[in-house]
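*Asks:* build me a model from this:
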Amino acid sequence: MTNSPGIPDSNPESTGTDAPGAETFQTLAEPRSANRLELTGGVWHQISPKYVRVQLISNGSFLVLVIAATLVLTLLMHQWWAWIPGGILTVILVWILAILPRQARSIGYQLRQDDLVFRRGILWQRFVAVPYGRMQLIDITHGPLDRGFGIAQLKFVTAAAATGVVIPGLEQSMAETLRDHLVEVAESRRTGL
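*Replies:* Next up, the predicted model:
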């Protein structure tokens, strides 16, 4: 497999950086259990730490809204039952905000000879291998916050809905370069089917 400029190769001797000057996490967070899922060989490429900032802003804003709504309902409208759902949502959102940085460091992808392997999760690990020849659609999406921080998410769609993969938090330029590279490789693999 030939590589385009800025595209990481599947060579184990590769440095592991996505592109010159690309800002990504440097270590992949792994579960501590001896029974964890492992994929040896190859280089894992990670997402940008900007993804954590975007998620913190997004989830933090929602947390502020939940707290404000709870306070308005209880203090101004005397609806004391609002403490129960408001408290439950607040605890859940605080927990999400607390584990978000480690969760983001567990997201990675690996370009191999015949497929792209995506992994995420610490408690609930997920490994998905998407064969290049089976990719039907490669889509880049970014919302207003993503654009403001210069990141995007790359989505792969195959005929099987269960193998759809979304890689969040890629630098915008890397997402575009990776998309172009994957389209090129997928086209060459489909012609051989």
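
*Asks:* only C-alpha atoms from now on, for both contacts and neighbour counts.
*Replies:* Noted.

*Asks:* distance-wise, check the residue nearest the centre of the chain relative to I140.
*Replies:* A centroid search over the chain (C-alpha atoms, centre = their mean) returns P168, at 3.1 Å, as the residue closest to the centre. Noted for P168: a distance of 10 Å to I140, by C-alpha to C-alpha, to the nearest Å.

*Asks:* overlap in contacts, these two.
*Replies:* The contact sets of P168 and I140 overlap at A152, Q153, L154 (C-alpha atoms under 8 Å, 6 or more residues apart in numbering).

*Asks:* where does the last one sit: helix, strand or coil?
*Replies:* What it means is L154. Secondary structure for L154, judged by DSSP: H, G, I helix; E, B strand; the rest coil, is strand.

*Asks:* list the residues that contact it.
*Replies:* By C-alpha under 8 Å, 6+ apart, the contact list for L154 reads I138, D139, I140, T141, V166, I167, P168, L170, A175, R179.

*Asks:* so D18 makes contact with D9?
*Replies:* No - under the criterion of C-alpha atoms under 8 Å, D18 makes no contact with D9, lying 9.2 Å away.

*Asks:* sequence B follows; please return its structure for comparison with A:
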Amino acid sequence: MRPGDDAAIHGSHLGDDAVLDASTFDHIREPRSAARLPLGDGTWHQIARAYVWVRIISTAVSLLVVTAIVLALWLLLHQTWVWIPGGILIVILAWTIIITPRQARSIGYQLRHDDLVFRRGILWQRMVAVPYGRMQLVDITHGPLDRGFGIAQLKLVTAAANSGVVIPGVTQLAAEQLRDTLIDVAETRRTGL
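*Replies:* Modelled structure (predicted):
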């Protein structure tokens, strides 16, 4: 690590944890199993609480559409077989709505000296470290529902096709701050290679 790199990561842009932690969950939820992926040391930042509402609304709309199609085929065309695939989809979508708050509390990211660590999952756990010097693109995406709730997705792309990370449900202000800071830090790390 070169002199000044630490200041670039924890300096004026990223040192403002109030922006990164505004409207987020209080603590990251982790599995209780002894075989879990440990969180380690450092400050973990959570996603915005509004992400839960965006996921619930979008899943509920899908649930209503599937239910309407199943009912229309059953009532108008007397197709009773439609309840088998339709019922399976309805159960899956309802279960998704129920577990969304728990899933959202397990998502977090940590900014370390050399990389960004992303973590998600309770049952199926995933932890990915993205080195700052390997980042090629930092992308912010948000749809109409995301914009309405003031959140976005931050996508980090590296040279390896399957190593990209998408951090969902980051507040718009935090996403912009992270994008600018990660690009600055990635540039300083690339020139040192």
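
*Asks:* just give me the match in structure 2 for the residue nearest to the centre of structure 1.
*Replies:* Residue mapping for P168 of structure 1 onto structure 2 gives P168, with TM-score structural alignment as the criterion.

*Asks:* how near is the most far-flung residue of structure 1 relative to its centre to G87 of structure 1?
*Replies:* Distance from the C-alpha centroid of structure 1, by C-alpha atoms, centre = their mean, peaks at H78 (41.7 Å). As judged by C-alpha to C-alpha, H78 of structure 1 and G87 of structure 1 stand 16 Å apart.

*Asks:* got it, and M174 of structure 1?
*Replies:* For M174 of structure 1, the distance to G87 of structure 1 equals 40 Å [C-alpha to C-alpha].

*Asks:* among these two, which residue is more densely surrounded?
*Replies:* Taking neighbours as other C-alpha atoms under 10 Å, M174 of structure 1 and G87 compare with M174 leading, 18 against 14.

*Asks:* same for the helix or strand encompassing the more buried one, what does it pack against?
*Replies:* For M174 of structure 1, the element it lies in under DSSP states H and E is helix 172-191. Packing contacts for helix 172-191 of structure 1, counted by 3 or more C-alpha pairs under 8 Å, 6 or more residues apart in numbering; DSSP states H and E, involve strand 137-141, strand 151-157.

*Asks:* just checking, what packs against the shortest one?
*Replies:* If contacts are counted by 3+ C-alpha pairs under 8 Å, 6+ apart, strand 137-141 of structure 1 sits against strand 151-157, helix 172-191.

*Asks:* all helices for structure 2, in order.
*Replies:* 5-10, 17-20, 50-77, 83-105, 144-149, 172-191 (DSSP state H).

*Asks:* what's in contact with the first one?
*Replies:* This means helix 5-10 of structure 2. G15, L111, R112, H113, T181, D184, V185, T188.

*Asks:* which one is the residue nearest to the centre of structure 1 nearest to, not counting chain neighbours?
*Replies:* Q153 (4.2 Å; C-alpha to C-alpha, 6 or more residues apart in numbering).
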